[in-house]
Every structure is written in C-alpha cells, then in structure tokens.
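Undergrad: pasted the sequence and its predicted model underneath.
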Amino acid sequence: MNALHTLAATQLAVTAGVTDELDKVLGIIAWLVTAAGVAGLMMVGSRMALAVKTGEFEEHLSQFLMVLGACVIGATAGPIVGFVL
C-alpha cells in the first residue's frame, strides 16, 4: 500500500511539473482576454456616445452583445481547460 501511495505522489508531482508551463500560458491568455474585453467595451461605448452626440441612432446593441459574448467565452475557456486536465 505504501508503494502505491509513493507511485501516486510521484505521478502527481510529474503531472504538476508538466502543467506548470500550461498554467502560465493560460494565465497570460486570460489577462489578454480581459484587456481585450475591456478595450472592446470601451470602443463600443465611445461609438455609442459619439452616435448620441451627433444625433445618429445606430444599432450598437449587437456590437455590445458580441463583445460580451467573446468575454464570456474567454472567461470560461480557462476553467474548462483546467477541468479537462
């Protein structure tokens, strides 16, 4: 039984060492997705503000929803990959 615990601990240590690099890459990608989401929402918001100021009423809701959908996909990608690994 002790040998089984030792083998399991060794396997977990090897697996943790392998996924360290993947965790770093996923962390960087998560930060980039967050920055892109904030930038996208700011761009859509500025377009909405300019459209109201100039009196042109365009449909910005579809752009807003597209950016929010991309944020949701990006936010859920990391936990899904973490669950699979």
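TA: The structure has been received and is ready for your questions.
Undergrad: contacts and neighbour counts: CA atoms only from here.
TA: Noted.
Undergrad: show me which helix runs longest in the protein.
TA: Scanning the chain for the longest helix, with DSSP state H as the assignment, gives helix 2-54.
Undergrad: here's the one I want to compare it with:
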Amino acid sequence: MFTSFSIIPLRISIYVGLFFAFTGLLFGLYSVLEHFMVPGLPPGFSLTITAIFTFAGIQLISLGMIGEYIGRIFLSQNKQPQYTIKKEYL
C-alpha cells in the first residue's frame, strides 16, 4: 500500500477539490458578467456547469479531509515506523 508510510497521497483529493471549486467559482463569475454583456445567451448552461464544478470541488475537499483524518488514525495505530533504513554507513 503506497499510503502506509505517508498521508501525502491522500492530500491530492484536497488540492483537486480546491482546483474544481475555484474553477467553478471563476466560471460562475465569468458567466454572470457574460450574461450582462451578451444578452442573447441560452439560459441554464452556465448555471449547470458552475454548480457541477463547485459542488464537485466541495465534495472532493470533504473526502480529502476525511481521508487525511483516517490516514492519521492509520499511521498512529500502525506499529511500523514511517521510514525504513535500507543500509547504514558508518
């Protein structure tokens, strides 16, 4: 298991979630500005994409936080050290 020594891979979900949430909010801001600048746009598409990106980001952030919490519990309950010494030079 590649997460048996570190919880860094579990943090990827948090960073991806932040990216999606930030992208969704930026697209929402862009679509609001575009709605006022270009009056003939079809309704609904911008709201749907903004909602999907923002809520997907929030869910990924939540899953990353839960994963990090469980990873810390695993590391504290695991009896092996977080690193191994392959060879010792004196």
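TA: Arrived safely. Computed from a predicted structure; not experimentally measured.
Undergrad: coming back round to it: what packs against the longest helix of structure 1?
TA: Here helix 2-54 of structure 1 touches helix 61-84, going by 3 or more C-alpha pairs under 8 Å, 6 or more residues apart in numbering; DSSP states H and E.
Undergrad: and the helix it packs on with helix 2-54, angle?
TA: 170 degrees (axes from the mean of the first three to the mean of the last three C-alpha atoms, to 10 degrees).
Undergrad: what residues does helix 61-84 of structure 1 touch?
TA: Applying C-alpha atoms under 8 Å, 6 or more residues apart in numbering, the contact partners of helix 61-84 of structure 1 are 26, 30, 33, 34, 37, 40, 41, 44.
Undergrad: how about stretch 28-45 of structure 2?
TA: Contacts with stretch 28-45 of structure 2, where a contact means C-alpha under 8 Å, 6+ apart, come from 46, 47, 50.
Undergrad: how does it look with 7 Å?
TA: 46, 50 (C-alpha atoms under 7 Å, 6 or more residues apart in numbering).
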